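In: Below is the sequence, then the predicted model.
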Amino acid sequence: MEYVLQSERKFPAGKYDVIICGGGTSGVFAAIAAARKGVKTALVESKGYVGGIAAEGGCGLHSFYNLWKAFPGTEKRKVVRGLPEEMINRLTALHGASGHNETLMNYGYDSDTLCVDVEVYKYVAMQMLHEEGVDIYVNTMVAEVLTEGSRITGVVIVNHQGSQVLLTKMVIDSTGYGDVCARAGADYTEPNDYAVANSMGIGGIDIDKYYQFLKKNDALKEYALGPRSGRDGQIIRVDGNWNKLDSNFGKKAAELGMHTVTTTLHDNYFMFIKLNYHMPVSPTDVKELSAAEFELRRRQFEALKLLKEVIPGSENAFIARTSPAVTIRRARCISCDYDISNEEVINGVHFSDDVFSYGFHDEAPHFQVKNGETYGFPYRAMLVKNMENLFAVGMMVTSDHHAHMSTRNTVSCMAQGQAAGTAAALCVKLKKDNVRDLPYKELYATLKADNVWFDQDRQ
């Protein structure tokens, strides 16, 4: 590889109290939370919209509740509230979310189904950021990170206007890839323990016919009822066992990495069909990621053919939307002050520095939080090791793959964002230069006042 040396450069600079790098699932809530505390906040996002996987996947935003249906007699509790629930309420008011609907069949996985319209989500997320006065830099990349010792002093951003420096007191890395942490010199690993994915929306296809077809062939795994195209009590989520239909169908779906579950809020539309592909190396490798982008789009067209072959009445189905880029479940895993284990997750452990409670595990029913309880996510688990003013949130934390199958889920990432944004703002207001110096009682009281639910408080 050849190298080029550049002479000293001069950048225009802006100043902020808190900068959130990455406007994805966690980043949106971090920015809203920080700005609501009255600190000057910037959000930097590489795409032209915000919301991340929550706005790209189209899957159900389940897990606001504990897993009450899997444990008869267990109290039903909404355990994720605060800003995430505020977002859902606003989406639902605009017919962009189904509200909370009970899962029918397969109770061991989840008790709650919440479907979203991805385009409405993008709009509402941006709207909420604007209302709080967040300076939003979309179509903008973080190119460099400026540090002094173990402290980040600013980031260099690049967009169509050129390069600019944003100076800051606190930084939240919610890039998904952990780019800021890595460029700041933080410790990390790259497990490459997940497939990458792209999801698509399919038009001209009927979810009622899919449901009836699966039911008739004893292949129905789960479903949920809710509002669709202005009518209540409609099918909004369906999953089936394609091997029961025909082993060849199941084999083809598996080869494509295609999930057979779908969701919708609209007639004649599947909001969500996901295709997976396991890369040979970490998705931080740009050449392999480029190859994965093509491979997943190839699989989408093969999956469309398969859907037409399998589902009655889908002869005129077509791809109506795709995610603009590969979506990941993990790239870099950032080393933080605390690392939650799967044993702590499934045994419902709460910590002395919890910032929210959570009760979902994506490997259920094999792994479940016992007795329909919850576990706590500790403040320490988002503090980047050996860095003074840097938080890591979302899919970048939790090294244990099984524990990560809980903490990386969408609603958990939303709650992490609110906690990190609140903490960063409090550090600024209380003049705490090191995030570890923030008194937990201040953080707890503030989150509590902002409607974050601490499940252990009920005991």
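Out: Structure received.
In: going forward, measure contacts and count neighbours with C-alpha atoms only.
Out: Will do.
In: Look at Thr168 and give its secondary structure.
Out: strand (DSSP: H, G, I helix; E, B strand; the rest coil).
In: I'd assumed Ile20 was in contact with it.
Out: No - using Cα atoms under 8 Å, Thr168 is not in contact with Ile20, being 10.1 Å away.
In: And these two? Which one has more around it.
Out: Taking neighbours as other Cα atoms under 10 Å, Thr168 and Ile20 compare with Ile20 leading, 29 against 21.
In: what about the more buried one, which helix or strand?
Out: strand 13-21 (DSSP states H and E).
In: What are the boundaries of the helices in the chain?
Out: 25-36, 53-56, 82-93, 118-131, 179-183, 207-216, 242-245, 247-256, 286-310, 342-346, 401-407, 410-429, 440-449 (DSSP state H).
In: Please compare the first structure with the one that follows:
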Amino acid sequence: MEPTENQNRLSALFSLNRRKFIQSTIAGAGAAALPILASDAEAASKTADEFKEPARNVPIKGEFDVVVCGAGPAGVSAAITAARAGAKTQLIEVHGCLGGVWTAGLLTYIFDFDKPGLTKEIKAKLDERNARRNKIADQFVYHPDEMKVLLEEMCIEAGVKFRLLTRVSSAYKDKKQLTTIVTDSKSGREAWKAKVFIDATGDGDVGAQAGNSWEIGHGGDTCPCQPLTLNTLAVVRDPAALKQFISFYTNDGDKKNWHVPAVEAFKKEIARAGITPSYGMPTLFLIRDNLVMIMVNHEYNIKAFDADEITEATVQARAEVYNIVRGLNKLGGPWEGMQIVATPEQIGIRDGRRIHGRYTVTKQDLVVGARHEDAVVRPTFGVDIHAADRKTNEVETIGRGGIKMIPYDIPLRALIAKDVDGLMMAGRCISGDFVAHASYRVTGNAVAMGEAAGAVASIAAKTNKLPNEVAWSDAAQLLTKLGMRA
């Protein structure tokens, strides 16, 4: 139906009045609360290859003792610890659940989980929920949705305020001290103030935005880096019929036979389907009942902070996983009826930014088994360097950095930013080199680092000190009081 002349006049009048209204309001106090017309915004751009965003006021969502950015294993642990210590704590997470790689990434297992504190507590509570099938000392596999619900309950019980589906987009300092972060979400752009911030984003997003120096890969700002992996959940008809292909299906017999023989057998089955997986050690884990996790994929030389590269990697990875499952189905027998039930919200990233701190954990620390008076955790997980490209993967899928690792200490100083005051790190984005990172990056260590950061941050906030001014002995005493250390 063609518009009438009156309709055209009304439309033109409405457009004119609307533009005048917005322009007059922008000139007044309400500028931050209203959208800017595209034509008005584009007028601010002076060059063809960049856009100058008009200045606007951003509402302050709140002021806190501690703001934790990233709700993965390190972030939830930091937030719970800080809140239990009495700090007013806000946790901000980009995904639609707490847990990070544990949940949104469908990791479904915990390495280096022989730690006291929250790791022990989480394990016990997951067992109460029957969230895993096998209770083997060397292996902890869990149901990711049970983990989601548990972490939400623990944060609520501790008094942690948390916001999902919210991304940190910028950070602002007063002189050298970080005072404010800005986020984007369905609620628009918001500012959050705190006395202490903890970067638990995994990729060091906050540290980089705040202007702290950092590195990735073997140093500098470019790859080669460790590859990305898209873990996948699937159901099978009868896990017992696949037990020879499932790592840690049983703890009978020699411990060395619990994992590698299953990997080799699974790899042969994939080859029998006419497929060579991009990961040289394809693995099946049984979570519970007939639910399994499949890890068969590697995406090489992807920068953790390049959205285009991550998008391409995710699409390629999902296609590969589906292709492998279809191929296994065609083999029939115990593979018949295998179905993918979920791919992750976030492809798994091993190697992102490492924010420079007041100490850098190095390969040499692992060689000598370094000890520190301000040790926050002692990793026991060996160096685990996944091949940086597919050709290397065919020769050496997992490298050990040319060393034999001796359990070593990570000092508090590696969790405190070097260039920005009021900023701490926890998890894989702490200060370390490529080889050391390949050991401490696993999630059991991330939890312990989160606890330490949360304890120090709470003390710093309540005593109006910077994190580097807090004695580790005071934080250790607090963790003992909270039941997180012996």
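Out: Cool, the structure landed. All figures in this text were calculated on a predicted structure; none of them were measured in a lab.
In: Which stretch among the helices of the first structure approaches Gln164 of the first structure most closely?
Out: Checking those against Gln164 of the first structure by Cα to Cα gives helix 179-183 as the closest, at 15.8 Å.
In: now the closest one: which residue numbers in the second structure?
Out: Counting by TM-score structural alignment, helix 179-183 of the first structure pairs with residues 205-209 of the second structure.
In: Can you tell me what sits against the matching stretch?
Out: 69, 168-171, 199, 213-214, 353, 355, 417, 423 (Cα atoms under 8 Å, 6 or more residues apart in numbering).
In: The same query, at a cut-off of 6 Å, please.
Out: Contact with stretch 205-209 of the second structure is made by 170-171, 199, as judged by Cα atoms under 6 Å, 6 or more residues apart in numbering.
In: buried set for stretch 328-336 of the second structure?
Out: 328-329, 334-336 (16 or more other Cα atoms under 10 Å).
In: sorry, back to before: ok, which of the helices of the first structure comes nearest Asp112 of the first structure?
Out: helix 410-429 (12.1 Å).
In: mean per-residue distance, the closest one to the second structure?
Out: Taken against the second structure, helix 410-429 of the first structure registers an average deviation of 0.8 Å after superposition, with mean Cα distance after the TM-score superposition for the first structure.
In: What is the equivalent residue in the second structure for Lys429 of the first structure?
Out: Checking TM-score structural alignment: Lys429 of the first structure goes with Lys462.
In: next one: Gly149 of the first structure
Out: So Gly149 of the first structure corresponds to Lys175, using TM-score structural alignment.
In: Tell me how many other residues surround the corresponding residue of the first structure for Arg129 of the second structure.
Out: By TM-score structural alignment, Arg129 of the second structure lines up with Leu94 in the first structure. By other Cα under 10 Å, the residues close to Leu94 of the first structure number 13.
In: Apart from its neighbours in sequence, what residue is nearest Leu94 of the first structure?
Out: Closest residue to Leu94 of the first structure apart from its sequence neighbours, by Cα to Cα, 6 or more residues apart in numbering: Val120 at 7.8 Å.
In: Look at the aligned partner of Leu289 of the first structure in the second structure and say how many residues are nearby.
Out: Aligned against the second structure by TM-score structural alignment, Leu289 of the first structure finds its counterpart in Ile310. Ile310 of the second structure sits with 19 neighbouring residues when counted by other Cα under 10 Å.
In: for Ser247 of the first structure, same thing?
Out: Ser247 of the first structure has 12 nearby residues by other Cα under 10 Å.
In: And the one 3 residues further on, by the same measure?
Out: Counted by other Cα under 10 Å, the residues lying close to Gly250 of the first structure total 16.
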